[in-house]
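Student: Sequence unavailable; structure follows:
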């Protein structure tokens, strides 16, 4: 799966957990999360594993109450935190094979692109650090046409 898609799914997961738990100290199942993302719980658990390693979620195994919860408040989880937890490679990569050193472009393109890529990724990370899961939750609910409190009440009634 593309980095961008995995990142987007991670943001979706964290935002949904924030909504579903409503700030309460409770765990939600990967089945419930997968229902929102419209994918398999196995795929969701893979991403949750990365988020757990990044200390953005906590897991509780076995029986009643098993599931996942946010490790921090939604206002304290930035898009950059999520990016760093789920993205394993740089935003831009150079050639997989070395370009022709006897060609003017082949010889100079990697050094030229390295500085540009580095500056671009730094700017992106600065932007990601400005937005939180709480911001995304509010904007997502606004875009859906729902009221946040209505959604939290509805989710509380649908807990399995």
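Tutor: Alright, I've got the coordinates. Quantities reported herein were computed from a predicted structural model and do not represent experimental measurements. Numbers count the residues shown, from 1 in each chain.
Student: Could you use CA atoms for every contact and neighbour count after this?
Tutor: Fine.
Student: for the lengthiest helix in the chain, the distance to its chain's centre please.
Tutor: As assigned by DSSP state H, the longest helix anywhere in the chain is helix 104-128. Put simply, helix 104-128 sits 24 Å off its chain's centre (C-alpha atoms, centre = their mean, to the nearest Å).
Student: same for whichever helix or strand comes after it, what does it pack against?
Tutor: Proceeding C-terminally, helix 104-128 gives way to helix 133-144 as the next helix or strand, assigned by DSSP states H and E. Applying 3 or more C-alpha pairs under 8 Å, 6 or more residues apart in numbering; DSSP states H and E, we find helix 133-144 packed against helix 3-21.
Student: let's bring in a second one:
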């Protein structure tokens, strides 16, 4: 079983909002970029709002905007806004205490998983939404597609 796609959707939405700067985007516009459902996008945006990463205005001309400068939003911020619990799943129930592997595996995996999660946190914490925006625009220029 893989990790959820909520983080990828959140990072995509944040990068899209950063790309358009001061222009608010509604959930349908963001969903179009994701080729996704606006209801799913609104759920993700709600979590990002609760984390203080985006804000919204209602009514005509309303929509979603970044609540912070994109240089201040890391990929790890997006991850923690939309994911709950540890990155790597632990045993759903205690393994057999009568088995030598069962007796020891949880403690051994806990160390490995914790180290892996720290490494991911550190790596995602180094990249900001502004970094991704710059990379998107650079790639578009390279392809001759920039607007």
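Tutor: Nice, thanks for sending it over. Since the structure is predicted, the reported quantities are computational estimates derived from the model, not experimental observations.
Student: mean distance, the longest helix of structure 1 to its aligned residues in structure 2?
Tutor: Aligned to structure 2 and superposed, helix 104-128 of structure 1 gives a mean residue distance of 0.7 Å (mean C-alpha distance after the TM-score superposition for structure 1).
Student: just checking, what packs against that helix?
Tutor: Helix 104-128 of structure 1 makes packing contacts with helix 79-86 when contacts are defined by 3+ C-alpha pairs under 8 Å, 6+ apart.
Student: Return the distance of the helix it packs on from the chain's centre.
Tutor: The answer for helix 79-86 of structure 1 is 6 Å, by C-alpha atoms, centre = their mean.
Student: same question, stretch 57-70 of structure 2
Tutor: Relative to its chain's centre, stretch 57-70 of structure 2 lies at 18 Å (C-alpha atoms, centre = their mean).
Student: and the end-to-end length of that stretch?
Tutor: One end of stretch 57-70 of structure 2 to the other measures 19 Å (C-alpha to C-alpha, to the nearest Å).
Student: residues in contact with the longest helix of structure 1?
Tutor: Outside helix 104-128 of structure 1, the residues within contact range by C-alpha atoms under 8 Å, 6 or more residues apart in numbering are 78-80, 90-92, 94-95, 99-101.
Student: Just the buried ones among the residues you listed, please.
Tutor: Among those, those that count as buried by neighbour count (16 or more other C-alpha atoms under 10 Å) are 78-80.
Student: residue with max distance from the center of structure 2?
Tutor: Distance from the C-alpha centroid of structure 2 peaks at residue 98, with 40.7 Å (C-alpha atoms, centre = their mean).
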